[in-house]
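Q: need the 3D shape of this:
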Amino acid sequence: MKTIITFGTFDVFHIGHLNILRRARALGDRLVVGVSSDALNLHKKARLPVYLQDQRIRIIEELKCVDEVFLEESLELKADYIRRFNAQALVMGDDWRGRFDHFSPLCDVVYLTRTPTISTTSIIETIKQN
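A: Presented below is the predicted three-dimensional model:
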């Protein structure tokens, strides 16, 4: 059984999120998703997510393509998460290309092309302007 792992905030869930999760799942038999905690999001993006971590986890858990969800509490623990779930591949969007290559001794690292013209940041900005 090939386990795929990926990580994200998944705030203001959109078609780009669904596309990458479905494509990640197609690469293996099991998809495990780490959802960034509110505190981690505040640390890395200097803002809280629109939706709280429990709500974001619930959304991801309900997707047919996702087999297991956990709370990602620290960027420094990614290697531990990969080991804990015995992941054979780490999948991330290509906007992160090269930034996770150091995990290649633990598993395959795959960067998938993002859905063009959509991002959570641009959605939030559009909402603010309207």
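Q: please count neighbours and contacts with C-alpha atoms only from this point.
A: Fine.
Q: verify the stated contact: Ile20 with Tyr111.
A: No. Contact criterion Cα atoms under 8 Å: Ile20 and Tyr111 do not qualify, at 9.9 Å.
Q: okay, and the common contacts of these two?
A: Gly93 (Cα atoms under 8 Å, 6 or more residues apart in numbering).
Q: just the buried residues of stretch 115-130, please?
A: Applying a neighbour-count criterion of 16 or more other Cα atoms under 10 Å, the buried positions in stretch 115-130 are 119-120.
Q: stretch 24-32 now?
A: 24-25, 28, 30-32.
Q: and what of stretch 46-64?
A: For stretch 46-64, a neighbour-count test (16+ other Cα under 10 Å) marks 48-49, 53, 56-57, 60-61 as buried.
Q: now the two most distant members of the buried residues of stretch 24-32.
A: Gly28 and Val32 (10.5 Å; Cα to Cα).
Q: any residues in contact with both of those two?
A: Joint contacts of Gly28 and Val32 (Cα under 8 Å, 6+ apart) are 3-4.
Q: now the one helix or strand Leu31 maps to, how far from the chain's geometric center?
A: Using DSSP states H and E, Leu31 falls within strand 30-36. Its chain's average C-alpha position is 6 Å from that of strand 30-36, according to Cα atoms, centre = their mean, to the nearest Å.
Q: and the contacts of it?
A: Applying Cα under 8 Å, 6+ apart, the external contacts of strand 30-36 come out as 1-10, 24-25, 53, 56-57, 60, 65-73, 85.
Q: buried subset of those residues as a ChimeraX selection?
A: Burial among the contacts of strand 30-36 is assessed by 16+ other Cα under 10 Å; the matching ChimeraX selection reads:
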select :3,4,5,6,7,9,10,24,25,53,56,57,60,65,66,67,68,69,70,71,72,73
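Q: before we go on, could you also do this sequence so I can check it against the first one:
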Amino acid sequence: MVIIVIRESKQKWKGDFLQDKKTVITYGTYDMLHIGHINLLKRAKALGDYLIVGVTDENYDRSRGKLNVSESTKKRLKAVEALDFVDMVIVETHKNQKAEDMVKYDVDIFAIGDDWVGAFDYLNEYTHVEYLPRTEGISSTKLRKENFDKIKLGIAGLGRDTIAFIDEAEYVSNLKVNRVYADDFLAVKAFTKDNERIKYGHDNYDDFLDTGIQAVYIDTALEEHYLLIKKALEADKHVLCENPLALDKDQLNELLSIAKKRGLLLL
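A: Now for the predicted structure:
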């Protein structure tokens, strides 16, 4: 039976049944679980006796710019849980959790794919780090490209996170960002001038929404979020917005209700 741990109080981990067994831990997103994931997990299990798998939480993924995950945390957890050679599944929620887990679960080996060679050497302070070969020719990114149409996304606002978002979007498969809106015409003109990635600029939000974009990323002043999100949802656009989505509970509930009725994503 696989154990799923969402939150667990600190306690001595290795009881009698694990006292003489080697514990291995690994982490991943495991989006659209495929043979490459399974092969890597089997290689990790072969290093020891008890395999713990950390699945990244969707909020943690978004916080580190991983915007192209297609499946929910719950669905990805269930997929990994169904593997009969996995002994425990936990949720990874923050950057420092790996080091914490090494101590918490008295881990003997931390295993990860060799595309991360060197990135986790610092964990040798807590356990032995092993980089494992990946299966060539298969990845979640490739599957998303083969199975999903390209999403056209526009950016509303020229906030402090706009450039970072555009940079991160370059690494998101099936996502095309080439349009921006701001109510300052001169700012829009300056931003799009000689910009190889953002070809189109708008200073009218209705005109911006009346294009081929399917989703909107909003990075504006907080007091503008509610109206911009509402208009985007009513134009049948998915919305990704910096927190908070709205400044009061009634507005938030209204936005969530609109998104649900129209079958749209609001993140």
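Q: got a TM-score for the pair?
A: Overlay of the two chains. TM-score (TM-score structural alignment, normalised by the length of the first structure): 0.94; 130 aligned residues with a Cα RMSD of 1.4 Å.
Q: hang on, the earlier thing: average distance between the strand holding Leu31 of the first structure and the second structure?
A: Its match in the second structure and strand 30-36 of the first structure itself, once the structures are fitted together, sit a mean 0.3 Å apart by mean Cα distance after the TM-score superposition for the first structure.
Q: pull up the aligned stretch in the second structure for that strand.
A: Residues 50-56 of the second structure are matched to strand 30-36 of the first structure when aligned by TM-score structural alignment.
Q: just want the most central residue of the second structure.
A: Asp61 (2.6 Å; Cα atoms, centre = their mean).
Q: helix, strand, or coil at that one?
A: Under DSSP: H, G, I helix; E, B strand; the rest coil, Asp61 of the second structure falls in the helix class.
Q: so what does Leu106 of the first structure match up with in the second structure?
A: In the second structure, the residue matched to Leu106 of the first structure (TM-score structural alignment) is Tyr126.
Q: wait, its match sits on Ala99?
A: Yes. Applying Cα under 8 Å as the test, Tyr126 of the second structure and Ala99 come out as touching, 7.0 Å apart.
Q: all strands for the first structure, in order.
A: In the first structure, the strands defined using DSSP state E lie at 3-8, 30-36, 68-72, 89-93, 108-112.
Q: before we move on, the earlier item: in contact with the residue nearest to the centre of the second structure, which residues?
A: 67, 69.
Q: quick one: it and Lys75 of the second structure, what's the gap?
A: Here Asp61 of the second structure is placed at a distance of 15 Å from Lys75 of the second structure (Cα to Cα, to the nearest Å).
Q: list just the nearest of the buried residues of stretch 46-64 of the first structure to Asp101 of the first structure.
A: After measuring these against Asp101 of the first structure - Cα to Cα - the closest member comes out as Ile60, at 25.3 Å.
Q: aligned partner of the closest one in the second structure?
A: For Ile60 of the first structure, the residue aligned by TM-score structural alignment is Val80.
Q: what's the answer for Ser74 of the first structure, then?
A: Aligned partner of Ser74 of the first structure by TM-score structural alignment: His94.
Q: what's the closest non-adjacent residue to that match?
A: Nearest residue to His94 of the second structure, sequence neighbours excluded (Cα to Cα, 6 or more residues apart in numbering): Tyr60, at 6.1 Å.
Q: equivalent analysis for Val50 of the first structure, please.
A: Nearest non-adjacent residue to Val50 of the first structure, counting by Cα to Cα, 6+ apart: Asp11, 6.4 Å away.
Q: that neighbour: what's it in contact with?
A: 49-51, 56, 120.
Q: thinking again about what came up before, of all the strands of the first structure, which one is nearest Ile124 of the first structure?
A: Of all the strands of the first structure, strand 3-8 comes closest under Cα to Cα, at 16.4 Å.
Q: show where that closest one falls in the second structure, residue numbers please.
A: So strand 3-8 of the first structure sits over residues 23-28 in the second structure, by TM-score structural alignment.
Q: what sits up against that stretch?
A: Under Cα under 8 Å, 6+ apart, the answer for stretch 23-28 of the second structure is 41, 44-45, 47-56, 92, 106-112.
Q: same thing with stretch 116-128 of the first structure?
A: Applying Cα under 8 Å, 6+ apart, the set of residues contacting stretch 116-128 of the first structure is 11-14, 16.
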